[in-house]
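[1] this one's structure only:
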């Protein structure tokens, strides 16, 4: 069974970890409501609000989802396990379709981080 996943940072096409999505099927570009922050070389997304975050939706198999969980530090015992949680949220595909997806949500708030005002991590990654 495949699951839709919204990615907004290093997993997007052209980003540093896009190779992790090689077995996934690209559905399309999308936006989700939330605040995007620059954590380090990677972003975090706090869901909610009126701002839009740019991303992509992929259909992933169970193995890829497990690998993504490990990459994001979910379900493993390490120092990252409090950074993200995988939740279900609705995004809007570029064609206007609303789609419920799995999203890796940042858990450490926005106060201590630089907000990416335009909601597009690729513009930050390209400027480094």
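    Perfect, I can see it now. Please read all numbers here as calculations on a predicted model, not as lab measurements.
[2] alpha carbons only for contacts and neighbour counts from here, please
    OK.
[3] Remind me which helix or strand residue 30 belongs to.
    Assigned by DSSP states H and E, residue 30 belongs to strand 25-38.
[4] same thing with residue 87?
    Counting by DSSP H and E, residue 87 is found in strand 84-93.
[5] okay, the angle between that strand and strand 25-38?
    Orientation note: strand 84-93 sits at an angle of 120 degrees relative to strand 25-38 (axes from the mean of the first three to the mean of the last three CA atoms, to 10 degrees).
[6] Can you name the residues in contact with the strand holding residue 30?
    With CA atoms under 8 Å, 6 or more residues apart in numbering as the test, strand 25-38 has contacts from 6, 43-60, 90-94, 110, 113-117, 119-121.
[7] putting a second one here so we can go through both:
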């Protein structure tokens, strides 16, 4: 039986290198591909961020792209509290992320829009800079 294909994931918050949930500390280990960018709005939810894609006030949101296995994807789904239906903390999306100017089709965890009501947009697209300032 052939192995399941690896997938790409874009991480923009606590899963980034050095973050509270650094993807590099998880198993099976991911493979770093490069820095990536998407357009959206980054919100300060609590000790973690949430990203909504697009929007009139969208900025360039930066993050890291990793090649992951299906087994690691299951771990990420648990961290991001993916559950069936409208109550999920995040929704898993497949989007084009730009890495070195070229689009790569990646998984991305977009915050449930209901979770950003009353939350503050951080005004730029880099959670690590915001969180460490």
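    Now that the structure is in, tell me what you want to look at. Computed from a predicted structure; not experimentally measured.
[8] what's the TM-score for these two chains?
    For this chain pair, the superposition-based TM-score is 0.87 by TM-score structural alignment, normalised by the length of structure 1; 122 aligned residues with a CA RMSD of 1.7 Å.
[9] Can you tell me what residue 37 of structure 1 aligns to in structure 2?
    Aligned counterpart of residue 37 of structure 1 in structure 2: residue 43 (TM-score structural alignment).
[10] In structure 2, where's the longest helix?
    Using DSSP state H to define each element, structure 2 has its longest helix at helix 70-79.
[11] what range in structure 1 does that helix sit on?
    The aligned range for helix 70-79 of structure 2 is 62-71, by TM-score structural alignment.
[12] rewinding a little: average offset of the longest helix of structure 2 relative to structure 1?
    Comparing helix 70-79 of structure 2 with its match in structure 1 after superposition yields a mean distance of 0.4 Å (mean CA distance after the TM-score superposition for structure 1).
[13] on average, how far is the strand holding residue 30 of structure 1 from the matching bit in structure 2?
    Compared with structure 2, strand 25-38 of structure 1 is 0.5 Å away on average (mean CA distance after the TM-score superposition for structure 1).
[14] Next secondary structure after that strand?
    Following strand 25-38 of structure 1 in sequence order, the next helix or strand is strand 43-60 (DSSP H and E).
[15] Next, the angle strand 25-38 makes with that following strand.
    Going by the same axes, to 10 degrees, strand 43-60 of structure 1 makes 170 degrees with strand 25-38.
[16] Packing partners of strand 43-60 of structure 1?
    Where contact means 3 or more CA pairs under 8 Å, 6 or more residues apart in numbering; DSSP states H and E, strand 43-60 of structure 1 is packed against strand 3-7, strand 25-38, strand 98-106.
[17] Show me which residues of the second one are buried.
    In this case it means strand 25-38 of structure 1. By 16 or more other CA atoms under 10 Å, the buried positions in strand 25-38 of structure 1 come out as 26, 29, 30, 31, 32, 33, 34, 35, 36, 37, 38.
[18] Just give me the neighbour total for the aligned residue in structure 2 for residue 4 of structure 1.
    For residue 4 of structure 1, the aligned position in structure 2 is residue 8, judged by TM-score structural alignment. Neighbour count of residue 8 of structure 2, defined by other CA atoms under 10 Å: 22.
[19] For residue 8 of structure 2, list the residues it contacts.
    Residue 8 of structure 2 touches 65, 66, 67, 68, 105, 106, 107, counting by CA under 8 Å, 6+ apart.
[20] again with residue 63 of structure 2
    Residues in contact with residue 63 of structure 2 (CA under 8 Å, 6+ apart) are 10, 11, 12, 13, 16, 35, 36, 37, 126.
[21] Run those past structure 1 and keep the common ones.
    Among these, the ones still in contact in structure 1 (both residues aligned by TM-score structural alignment, their matches' CA atoms under 8 Å) are 10, 11, 12, 13, 16, 35, 36, 37, 126.
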